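Peer 1: A predicted structure for the sequence below; I have some questions about it.
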Amino acid sequence: MSFAPQIKIPATYMRGGTSKGVFFKLDDLPQGAQQPGRIRDQILLRVIGSPDPYGKQIDGMGGATSSTSKTVILSKSTQPEHDVDYLFGQVSIDKAFVDWSGNCGNLTAAVGAFAISNGLVDDAQIPENGLCTVRIWQANIQKTIIAHVPMANGQVQEMGDFELDGVTFPAAEVQIEFLDPADDGEDGGAMFPTGNVVDQFEVPDIGTFDATFINAGIPTIFIEADALGYKGTELQDDINSDAQALARFEKIRAYGAKFMGLIQDVSESAQRQHTPKIAFVSAPQSYTASSGKEIGNADTDLLVRALSMGKLHHAMMGTAAVAIGTAAAIPGTLVNLAAGGGEREAVRFGHPSGTLRVGAQAVQENGQWIVKKAVMSRSARVLMEGWVRVPADTLQ
């Protein structure tokens, strides 16, 4: 019996924020994967090592968590006044499924650096030293993101002294601006899909909760921690070791997706694992982060824990941080109330790995809340570059 050989595909393995992913240039992909569809998904699944019934992704580049089962495809932008088109694929670990429904805010921090280093940004706009401004078109959500990438001697500066909780080593700071991050109605309606900053939300056989549903950065459901029986100081093992709790969160998320208008029936949530996110919030409390770092009451404005792809995230998804910053800026949301209420342009929240600051500019126009932009700092680094290999029959 003969077996198909492996093929090589140019790729770069990068950390962006608290995530890692495999980055590709669109025109480096095999012809059949240069457009959306089955061949593209098959290749990305094989690269990452999914579906894996063992849940380890041993035979691929994935790290068996939602933060490390990610792929990015970049190309010169087809949009006016943009440099690069950014397409993100969240790869399921145990299912043959790539979710294209949302962005990855963490890997956004690596997009500008990759684009500069791989010829996707015009040389004329790249300074020898200082900051290079890269305008990114986020193709999944049809939004503009601006990355300010530090340059040193004509090269992307990766090393620095910026520390990000959830990342072991310091690196160079990359400031990210998410312009007009709220949904414009394409996928689930306006920023508040129900028109309310807080809704009564009933989940059969589980209960009725106050909830804030928001489309900003990524569709997100916020519920108060104590309504779910939690304190808000929980770490990963407190949630992820409890199969019953995870099933309850997934059911709440499925009904929340329907409540937001993202799906028509709760059964569809199985094919939409990446969005919406579900998070729970509480007022500031002291706790010990997963690194052993002590977080005091005065270190945060509120605490937030969020789930991604069915598990509690080890830190915070970048897109969910945008949702947190946006909701915190709007009086009356559960996030805003947990932070003490009132108007604010920035918030520092506690997550399982430490703290993060995110800012958002919100204004009322004609009685509707509008968010002009959300801003946060991340870092990024190339971990490996060269080729990934997949069996040739993956293209069939």
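Peer 2: Yep, it's here.

Peer 1: all contacts plus neighbour counts: C-alpha atoms, from now on.
Peer 2: Noted.

Peer 1: what helix or strand does the residue nearest to residue 187 when sequence neighbours are not counted sit in?
Peer 2: Leaving aside its chain neighbours, residue 187 sits nearest to residue 262 (6.4 Å; criterion: C-alpha to C-alpha, 6 or more residues apart in numbering). Assigned by DSSP states H and E, residue 262 belongs to no helix or strand.

Peer 1: what helix or strand is residue 111 located in?
Peer 2: Taking DSSP H and E as the criterion, the element that holds residue 111 is helix 105-117.

Peer 1: that helix packs against which elements?
Peer 2: Secondary-structure packing of helix 105-117 (3 or more C-alpha pairs under 8 Å, 6 or more residues apart in numbering; DSSP states H and E): strand 6-16, strand 19-25, strand 130-138, strand 143-152, strand 155-156, strand 174-179, helix 318-328, strand 380-391.

Peer 1: mind listing the helices for the stretch 201-350 of the chain?
Peer 2: Defined through DSSP state H, counting those that start in this stretch, the helices belonging to the stretch 201-350 of the chain, from first to last, are 236-240, 243-259, 318-328, 334-338.

Peer 1: point out the most buried one among those.
Peer 2: Using mean count of other C-alpha atoms under 10 Å, the stretch among the helices of the stretch 201-350 of the chain with the greatest mean number of neighbours is helix 318-328 (a mean of 29).

Peer 1: what's in contact with that helix?
Peer 2: Residues outside helix 318-328 that contact it (C-alpha atoms under 8 Å, 6 or more residues apart in numbering): 17, 103-106, 178, 181, 214-220, 277, 306, 333-337, 339, 344, 346-347, 358-362, 371, 374-375.

Peer 1: ok, and here's another one to check against it:
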Amino acid sequence: MSNAPQMRIPATYMRGGTSKGLFFRLDDLPEPCRVPGVARDRLFLRVIGSPDPYGQQIDGMGGATSSTSKCVILSKSTRPGHDVDYLYGQVAIDSAFVDWSGNCGNLSTAAGAFAIHAGFVDPALVPENGVCTVRIWQANIGKSIIAHVPVTGGQVQETGGFILDGVAFPAAEIVLEFLDPAEEGEAGDSLFPTGNPVDELDFEGRRLNATLINAGIPTIFVNAADIGYCGTELQDDINKDPEALARIEALRTVGALRMGLIRDAGEAARRQHTPKIAFVAPPTDYVSSSGKTVQAGEIDLLVRALSMGKLHHAMMGTASVAIAAAATIPGTLVNLAAGGGTRNVVCFGHPSGTLRVGAEAALIDGRWQVTKAVMSRSARILMDGWVRIPACIFE
């Protein structure tokens, strides 16, 4: 009996913000994978090394965390006013599931850089030296993202002095603008799917305050103190406690039901990427995961967020958009944790350090609307060539 050789597929491995993922040109994929469906999901699962009952993704490109279990497809945009279409898949680690329900804000940075690398941006619009504006259509959620990518010698500048907490080495700064980041459709037609900046959730036999917001990614915010935390927790404080993880997942399920994202509690396990859940607290001194002390005076509030059932090592880019939007609107739990009042910029503390984000919001006809959120990230190609997978996955 003979075995077929492995398939070779052109791919680029990139870091974007505090995440990493495999980037593919749509036209480079095997033909059955150029459209949504089982074949595409099987490809991404095998590339990343999932499902892995050991939780390590040893036989794939994944890094056994939600931040490194990601795939991206890019193509020349057919939408007016855009350069590139960007589709993102969050690959589960221990189950055969690819979640297409949301965006990755960190890899949005790399999508802007990759668009230039891949020739999706009109060469006439790429300066010899300066900043190239890349107009991204985020296909998962149907939103526009503008990436301001530095260029030197007509090529993406990847090295520089910009420091991003959660990334060990400096790089060139890329500024992202998330335009009209409030999601529409299944989760409601407004920034707040319930119409309220604060709701009460029934949880563990009591009423728990929560801000449920659709900006960047659907997110549930609760007060850290209300669930027994202080907001200075690091990954091991949460991720090594199975009971704590199960409890937070139960709360995420309650919030997802209230937001209209799932019809019953059983659907939560099949929708791991969204909504996110985060807890907030007023600023206080703490020691980050790198050993650096973050002073209370450096930040406006503390935020800890979970991704794919685990506390994130830093902060998801899409959740950062949600934080910026919620901080801008008076009365949300995020705004109150930051001291209340009106603001358009907030600096928050996360497990790896701090992040400054901004947003513009206005009260129009009695409803809050966020026109854009802004943050800085960085991106870099780590490797490019071919990724290899057993051809038998399509049998």
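Peer 2: Alright, I've got the coordinates. What you are looking at is a predicted structure, and each value in this text was computed from that prediction instead of being measured.

Peer 1: columns distance to residue 90 of the first structure on top of the helices and strands packed on helix 105-117 of the first structure, output as TSV?
Peer 2: Shown next, in TSV, are those (distance: least, C-alpha to C-alpha, whole Å):
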stretch	distance to residue 90 of the first structure
strand 6-16	14
strand 19-25	9
strand 130-138	14
strand 143-152	18
strand 155-156	26
strand 174-179	20
helix 318-328	13
strand 380-391	18
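
Peer 1: so which of these is the most packed in?
Peer 2: For these, where neighbours mean mean count of other C-alpha under 10 Å, the stretch averaging the most is helix 318-328, with a mean of 29.

Peer 1: mean shift of it relative to the second structure?
Peer 2: After superposition onto the second structure, helix 318-328 of the first structure lies on average 0.1 Å away from the residues it aligns with, using mean C-alpha distance after the TM-score superposition for the first structure.

Peer 1: start and end residues in the second structure for that helix, please.
Peer 2: Helix 318-328 of the first structure falls opposite residues 317-327 of the second structure when the two are matched by TM-score structural alignment.

Peer 1: how distant is that stretch from the center of its chain?
Peer 2: In terms of C-alpha atoms, centre = their mean, to the nearest Å, the centre of stretch 317-327 of the second structure is found 10 Å from the chain centre.

Peer 1: repeat for stretch 277-297 of the first structure
Peer 2: Offset of stretch 277-297 of the first structure from its chain centre (C-alpha atoms, centre = their mean): 19 Å.

Peer 1: which residues sit against that stretch?
Peer 2: Applying C-alpha under 8 Å, 6+ apart, the external contacts of stretch 277-297 of the first structure come out as 218-226, 231-233, 235, 249, 253, 298, 300-308, 320, 334-335, 338-340, 350-354.

Peer 1: ditto for stretch 221-231 of the second structure
Peer 2: The contact list for stretch 221-231 of the second structure (C-alpha under 8 Å, 6+ apart) reads 208-212, 277-281, 302-304, 333-334.

Peer 1: most neighbours among the residues you listed, which one is it?
Peer 2: residue 334 (33 neighbours; other C-alpha atoms under 10 Å).

Peer 1: grab the nearest non-local neighbour of it.
Peer 2: Computed as C-alpha to C-alpha, 6+ apart, the closest residue to residue 334 of the second structure that is not its neighbour in sequence is residue 327, at 5.1 Å.

Peer 1: look up how far residue 377 of the second structure lies from the one you found.
Peer 2: Between residue 327 of the second structure and residue 377 of the second structure the computed distance is 20 Å (C-alpha to C-alpha, to the nearest Å).

Peer 1: can you check residue 242 of the second structure too?
Peer 2: Applying C-alpha to C-alpha, one obtains 32 Å for the distance of residue 242 of the second structure from residue 377 of the second structure.

Peer 1: likewise residue 226 of the second structure?
Peer 2: Going from residue 226 of the second structure to residue 377 of the second structure by C-alpha to C-alpha gives 32 Å.

Peer 1: okay, these two: which has more neighbours?
Peer 2: Just comparing residue 226 of the second structure and residue 377: by other C-alpha under 10 Å the higher neighbour count belongs to residue 377, 26 against 15.

Peer 1: residues in contact with the more buried one?
Peer 2: 16, 17, 106, 109, 164, 173, 174, 175, 176.

Peer 1: so which of those residues comes closest to residue 57 of the second structure?
Peer 2: Distance to residue 57 of the second structure across the contacts of residue 377 of the second structure (C-alpha to C-alpha) is lowest for residue 16, with 20.1 Å.

Peer 1: verify the contact between the closest one and residue 376 for me.
Peer 2: No - proximity of residue 16 of the second structure to residue 376 does not meet the contact threshold set by C-alpha atoms under 8 Å, at 11.0 Å.

Peer 1: how long is stretch 119-135 of the first structure end to end?
Peer 2: This stretch, stretch 119-135 of the first structure, spans 14 Å end to end (C-alpha to C-alpha).

Peer 1: brain fart, stretch 160-171 of the first structure
Peer 2: Stretch 160-171 of the first structure has an end-to-end distance of 4 Å (C-alpha to C-alpha).

Peer 1: and for stretch 173-186 of the first structure?
Peer 2: With C-alpha to C-alpha applied, stretch 173-186 of the first structure spans 33 Å between its terminal residues.

Peer 1: contacting residues around that stretch?
Peer 2: Where contact means C-alpha under 8 Å, 6+ apart, the residues beyond stretch 173-186 of the first structure that reach it are 108-109, 143-150, 160-162, 189-191, 215-217, 322, 370-380.

Peer 1: go again using 7 Å as the cut-off
Peer 2: 109, 144-150, 162, 189-191, 215-217, 371-379 (C-alpha atoms under 7 Å, 6 or more residues apart in numbering).

Peer 1: got it, and stretch 363-374 of the second structure?
Peer 2: Residues from elsewhere that reach stretch 363-374 of the second structure (C-alpha under 7 Å, 6+ apart): 176-182, 191, 321, 324-325, 357-362.

Peer 1: now do 8 Å
Peer 2: Contacts made with stretch 363-374 of the second structure from outside it, assessed by C-alpha under 8 Å, 6+ apart, are listed as 175-182, 190-191, 321, 324-325, 329, 357-362.
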